[in-house]
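Visitor: sharing a model that was predicted from the sequence below.
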Amino acid sequence: MSEERPNRRRGSIAFLVLLWLLTQAVTILRQPLLDDVDSTHSEAAREMLLRHDFVTLYVDGVRYLDKPPLPYWLAAGSMAIFGQHDWAIRIPLALAMLVLILYVYRIGARLYGERAGFYAGCAMATAIGPFVYTRFFIPDVMLALWITVAFDMTLRMTEESERGRRASVAHAAVFALVCTAAVLTKGLIGVVFPLALLVGFLLFTGRLRLLLRMHPALGTLLFLVTAVPWHWLAVVQNAASGESKGFFWFYFINDQVNRYLNTRIPRDYDKVPLLLFYGLLFVWVLPWGVFLWHAAAERVRGWRAGNHNLRTPGVLLAWWTVLIVGFFTFSTRQEYYTLPAIPALALLTGAALARRDGEQRRQWAYSALAVSGVLLGVLCLAVAAVSHPPAHEELWQTLQKHPEDYALSFGHLFDFTESAFGFFRLPLLLMGVSLLVPTVAAWWLKRNGRSYAANVALALGMCAVLCTIHVGLEYFYPILGSKPLALALEKELRPGDRIVIDGQYSNNGGVNFYTHQPVWMLNGRTDTLWYGSLYADAPNRFETTTSLLAAWKSPQRVFFITHSAVRTDRWLALFGGKRIVENGGKFVLLNHD
C-alpha cells in the first residue's frame, strides 16, 4: 500500500502536468499580443527591462502608474532570459498556472484524499475561466495563487493554534509574504483578501482569540519590511510634477479607492451587470461547476441531520468564494474579477466528486453534461455545415462594430454577424466534436461505475475544447491585434520616421511592442497614459489634428494607422499619401516616400 500511494501521486501529478502542457505550454508559442491591456502591460515590462527602472512603469516613454510591479518584474526577467518575444511575456503566467494546479492538488489531497485532490487539480487545469484569462497579460491568476497559499496557511495556523500552542513561525511568515506578493500583484485587495479570509473565518467560528497565537506582530513586521519599500520608492520617484498630483493620489486614491467607488479618472472601463457577473462565475468553472450542486446538497443534508460544525475546510472554502464575489458586488466589476475564487470552487468540486466515486445512482450531473454537450455540439456542427464565408469579403468586413462595448474584455463578441461565422468553420467543427464526444463518454463511463475514467475523459475533452477556443482566437486575431501591421511597418521604417495611432494607445499598442519604436496618438489623451503625460518630464506623445496635418505635410515620413476604410479614403483624398498596409480592418497610410 505504501508503494501504491507514491505511484498514485506520481501518476496524478504527471497527468496534471500533461493537462497544463496541452492547455498552457503549447499555446503560448502561437499567441501574439492582443491590443489593449495585453500589449500595454507587455510594453510596460519591456520598457522596465530597457530602462533598468524597476520602480516606475513606463509605456511608450510615459509613466504608467496604474499597476503594482511584481507581474512586470517576472515578465521582464523572462525577457532578460529568453529575449524580447511575446511568448516570453506568457511564461510567468503559464508557470503561475502550473504551480496553482499542483498546489490545488496537494491541498485537496491533504484535506479530502488523493482522489479528491486529483479531481480538484483537473478542474483547476481545464476550467474555462483560468484558460481564457491567461490568453492575455493580466495578473488575476497570480492573485488566485497567492490567495490559495493564504488559505492553506490559514488552515494550518488554525489547526496548530487549536492544539493549545502557538502557530508555526514558518507558516506565519509565509502568510505575511503571500500578503506582500498579493499587494505587489494586484494592489490593496492583495492584503484585504488574505486578512479577511483569516480573520473572517476565525470570527465566524468563534475563535478570534486564536489570532494572538499566530505571531501577528512578526507577520505585520515582515509584511511592512517587504511591502513598504517599493511603495515608498514609487512615491518618492514620482512626486507631484507639472499638472500631476503624484503617485500617491493616482495609485492609492484614484486607481484603487475611486475605482472601487466607480469614480476613477479616466473612466476607461465598464461595469458588468451584477446578474451577469454572478452567472459568469459559473461559466468560468464549467464543466466542473455542475458538480458543485453535490457539495451544496451534502452540506444541507448534514445541517438537517444535526451536523452544525462550521470549523471545517469546506466552510472556509465557501467563505473564500463569498468573500471574492461579495467584495466586487459593491464595486466596479470586470468579467474576470471572480477568478481568484475558482481554486476554492475547484477544491469543493474535487471533494464532491471523490465522495461519489463508484456511485451509479443520481448521475444527473453527468447526464446534464452529456445532453448539453450533444445539443451544443450538434449546433456547432450544424452552423459549420451551413455557414460559408461571403465571397470577396474578409472577416472584418462582416462584423458590426460596437465600440461602446469594448471596455468589457469580451466586448468584441457583440460584433459577430451571421455571415462572420463562415470564417470559423474549422473551429466550429472542432468545437462540435470536442463537446459531443467527451461528455457522452464521461456519462457512459460513469453509468458503468468507472468514475475515475469518466472524469479523466472529461478533463481530456476539455483540453480539446480549450485548444479550440485558442484556435478561434487565432482566427479572430487580425481584429484584436497589430502584429502583422508591426511586421510590415518594420520593413518600411527609417530613422526619424513617426508612427501615429488614430485614437488612444490601446487601439494599436502592439505596434509599439513589436517595432520597438515610440508611437504618437491622434486625439488619444483619454486612457491610462493620460495621467503620466501630466508630468513635467513626460514626452509629448499626443497629436492634435492640426499638429498631425503639419507633420503630414512636412519632409518627415509619417505612418498613420486607422481602423476605418471610409476614414482612410477620405484622408487620402483630402491630404494625399498612400495606403501601404491593410490587415484586419486596420490601414497604415504613409504621407510620402
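Guide: All right, it came through fine. Computed from a predicted structure; not experimentally measured.
Visitor: from now on I want contacts and neighbour counts done on CA atoms only, so please keep to that.
Guide: Noted.
Visitor: state which helix of the protein is the longest.
Guide: helix 451-480 (DSSP state H).
Visitor: quick one: the helix or strand just after that helix to helix 451-480, angle?
Guide: Remark: after helix 451-480, the chain's next helix or strand is helix 483-492, criterion DSSP states H and E. Interaxial angle of helix 483-492 relative to helix 451-480 (axes from the mean of the first three to the mean of the last three Cα atoms, to 10 degrees): 40 degrees.
Visitor: list the buried residues of helix 483-492.
Guide: 483-486, 488-489 (16 or more other Cα atoms under 10 Å).
Visitor: this is the other structure I want to compare:
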Amino acid sequence: MGDSTLPGNNPRKPALISSPATAWTLLLLVFLAVHFAALFSPSLLDDADATHANGAAHMATSGDWVTLYVNGVRYLEKPPLPYWMVAIDYRIFGYNVFATHLPETLGVLACALLAWLWARRAYGERAAFYAALAMLTCFGAFLWTRFFIPESILTFFIGLALYCFLTGLDDRRPARIYGMYASLAIAVLAKGLIAPVFFLAAVIPYLWITGEWRKWRQLRLLTGLILFFAIAAPWHILAGIRNPDHGNPVGNVPTPGHVHGFFYFYFINEHVLRFLGKRYPHDYNKQPFWVFWLGQLVWLFPWSLYFPVALKRAWRNRRLAWADVRYNASDTLHFLDARSSAHEAAGMAARVRFRARTGLLLAIYAVFILVFFAISTNQEYYTWPAYLPVLILTAGALGAVEEAPEAGRWLNAKSKWLTGAHAAFAIVGIAAAIALCSGLWASRHLPYVSDIGTRLAHRGVGDYSLASSHFFDLTGPSFAALRLPAALAAITLLIGPLVAWILRKRGHSFESTVSVAFTAAVFLIAAHIAFVRFEPMLSSRALADTINRLSAPSDQLILYGDQADGSSVIFYTHRQALLVDGRSSSMIWGSCYPDAPHIFLDDNDLLSMWGKGPRKFLFVPGEHYAHVESLLAGRLVKLQELYPNTLYTDRPL
C-alpha cells in the first residue's frame, strides 16, 4: 500500500503540533517575523517594483480599472488582479511600500495555509506543519516577494484550483469543482494564460493515468466553463475594446500611429512570442541551463536539503505507490489490519489513495513548470508556482520518514540520508560563516558608507536583466555597510546547522527539522536588514524627496532613458516625467497610440528646453552620466548623487 505509516497513525505528536491552534501560533509568529515585518522597508525599488506600483496608483487615482497606465502611457502587458488589490490598498493605507507589497505577502501566507490543509489530509499533522513552515522559510518565497510581482498570488490560486479538483472528485462535492473553475479564473486575472496551461498540464495526464477521466461528468464542464469565463473574460473583452488596433500595423514592431491592439499584444506578443523568445522588445534574459537548475536548489533552500531523502523514498515506493493511485477501497481491504473495523479500514484506504494521488498530481505539476521554464525565456522567480507542490511532497516524505519505526525499516529518522543532509548543511553553514567573518574582518577599518553602491564591483552579471544580478556585485569593502546583518547571519549559520545535526544524531527528529527552519528564518531576517542597506542603490526615493523639497507645482521632471530606471522617482513625486530617449522597453507599445502624451523627447528637445520656462529636474542613470555631462556641459547644476544615479537642475537654486 505504499507506506506503512498512514496519516494520523502515530499517536505521539510533538507538542508544537498537538493541535492546529498550537501549530498555527508558531507559524504565524514566523510569518510576522520574516514576512510581515519586512513590509515597511526598503522603499519601492526602481524597475519592475515601482513601475507596477505606478500602474496601480493610476488606477486608484483615475478610477480606470480596465487599462493600466504608467507615466500616462498605456501599459498593456499585465493582467489586472494584482493592480486592483494594490489600488484598493492605496485607498485604505495610502501610497507607500506597505500597501504595495501587502497582497503578495498575504499570498505567501495563503500558500502556507493551503500547503498545511493539503499535506494534513494527505500525510498527517507533522507533514502539514513542515509544509506550511517550508513555505514561510524557503529562500525563494522570501526573495521573490521583495518587489511587486504576482507570483505568490498566482501560486495560491492555481494550487487552490488543483486542491479543489482533487478533493472535489474524491469527495464528490460539486461545490469544490465550481471552486476549481473560480480559482483558475482568478489565477488568469493574476498572471494570464499561464494559469490554465499549468493547470491542464497537470490535470490531463493525471486523469489519463488514474482512469478518473471516466468521471468527466463530475467535472461539470458546461456550467463550470460558464463560471470560468464569467469571471475571467469581462476584463479581457473590455481591455480589447478600449485598446484597439490603430493605423495599419505591420509585423510585430509598433510605430507611432500604427500599433497592434490589446488582443495581439497581450495574447500573441506577451504569451506566445515571449515563450518562443521572439517577443518585442527583447528586454529580458534567459539563464544558462545549469544555472537555472542549480537555482532551484537555492530558492527552495533549506528544504532542498531533504530532496535526496524524498527522491530515495519515492524511488523505493514507486511500484506500491503506482498501485495505490489506481486502487479502490474494496480491492485493498485485505491489506489492512484485520482488527480494524470496516469503517476504519475504509477510511484508511481512502487516505492512502488520496496520498498516492496527491503525489502523482503534484509531481506532474511541478515537473511541467520546471521543464517549461527551463525551455522558455525565464527569470529566477518564474518557477515560484512549483515551490508549493515541491515543498508539500518534500514535507510529506520527510514526515513519513521521521515517523517510521526505527527497526526493520530501510529509511527512518536516523538514516544516513538525513544525518548526511544535516552534516552537509553544517559544513556549508560553517563555510558561509567563515566567508562572512572574512568580509567583516577585511572591512573592519573602513568607515560605514550609506551609499553602498560606491563599494560594489558592478560586474553586470546578465547585463542586470536577471533579478539576482546585483548579488554578484558584493565586495569586501561593501561589508562596511553590512556589518550588522553579516554578523547576525554568520552567528546563525555557525550555530543553527550544528544544533540541527546534533539533534538529528540524538534522535530528536522533529526538533532537528524545526531548528533548520528557524535557522533559515533568522538568516532571512538578516538578509532583509542587508537588503534595506541596498536601498540607496536600488531605489531613488532619496532623490524624489529632494525634488519634493525643492520644487514648485509648475516645475518639470525629466528622466533620461527608460522610465523603469527612475520609476520610484515618478511614484514618490506623483509627477508625470518627460522621457529623453525613453521610447523603449515597456513604453514602446503604449507610446505608439495616437492619444499617447507628448512626453518622449530626444537630445535636441532637451537642449532647446534646458534653462527655459519652468525649472527642470533631470534624473540621469549611471549609464547615461557621461553622455549627459557632455551634452549639457556647463549648463548643469548638480543637486544630488546617489550611486548610480544623479539629479540635476537647470539653474541655481
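Guide: Thanks, I have the structure now. Since the structure is predicted, the reported quantities are computational estimates derived from the model, not experimental observations.
Visitor: what would you report as the TM-score here?
Guide: Remark: TM-score between the superposed chains equals 0.94 [TM-score structural alignment, normalised by the length of structure 1]; 587 aligned residues with a Cα RMSD of 2.3 Å.
Visitor: with respect to Phe421 of structure 1, which of the buried residues of helix 483-492 of structure 1 is nearest?
Guide: Proximity of these to Phe421 of structure 1 (Cα to Cα) peaks at Pro484, which lies at 22.5 Å.
Visitor: just tell me what that closest one corresponds to in structure 2.
Guide: Counting by TM-score structural alignment, Pro484 of structure 1 corresponds to Ala542 in structure 2.
Visitor: where do the helices of the stretch 51-200 of structure 1 begin and end?
Guide: Per DSSP state H, counting those that start in this stretch, the stretch 51-200 of structure 1 carries helices over the ranges 70-82, 86-112, 114-126, 128-132, 140-162, 169-186, 189-204.
Visitor: pick the most buried one from those.
Guide: helix 114-126 (a mean of 30; mean count of other Cα atoms under 10 Å).
Visitor: give me the neighbour count for Leu57 of structure 1.
Guide: 26 (other Cα atoms under 10 Å).
Visitor: ok, the residue nearest to it when sequence neighbours are not counted - contacts?
Guide: Distances taken as Cα to Cα, 6 or more residues apart in numbering place Tyr64 nearest to Leu57 of structure 1, at 5.1 Å, with adjacent residues excluded. With contact set as Cα atoms under 8 Å, 6 or more residues apart in numbering, Tyr64 of structure 1 has these partners: 44, 56-58, 528-529, 531-532.
Visitor: which of those residues are buried?
Guide: Here, 16+ other Cα under 10 Å leaves 44, 56-58, 528-529, 531-532 buried among those.
Visitor: a markdown table for the residues you listed, including distance to Asp593 of structure 1?
Guide: A markdown table is the format used below for those (distance: Cα to Cα, whole Å):
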| residue | distance to Asp593 of structure 1 |
| --- | --- |
| Ala44 | 32 |
| Thr56 | 38 |
| Leu57 | 35 |
| Tyr58 | 32 |
| Thr528 | 34 |
| Leu529 | 31 |
| Tyr531 | 35 |
| Gly532 | 34 |
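Visitor: give me the number of residues near Leu436 of structure 2?
Guide: Neighbours of Leu436 of structure 2 using other Cα under 10 Å come to 24.
Visitor: ok, now how distant is it from Phe98 of structure 2?
Guide: 30 Å (Cα to Cα, to the nearest Å).
Visitor: so how far is Ser78 of structure 1 from the spatially most central residue of structure 1?
Guide: Centroid-nearest residue in structure 1: Tyr133, 3.1 Å away (criterion: Cα atoms, centre = their mean). According to Cα to Cα, Tyr133 of structure 1 stands 19 Å off from Ser78 of structure 1.
Visitor: one more: Trp249 of structure 1?
Guide: In terms of Cα to Cα, Trp249 of structure 1 sits 31 Å off from Ser78 of structure 1.
Visitor: again, but for Pro313 of structure 1
Guide: 36 Å.
Visitor: quick one: the longest helix of structure 1 to helix 114-126, angle?
Guide: 10 degrees.
Visitor: pull out the buried residues from the longest helix along structure 2.
Guide: If you go by DSSP H, structure 2 has its longest helix at helix 342-375. By 16+ other Cα under 10 Å, the buried positions in helix 342-375 of structure 2 come out as 345-346, 348-366, 368-370, 373-374.
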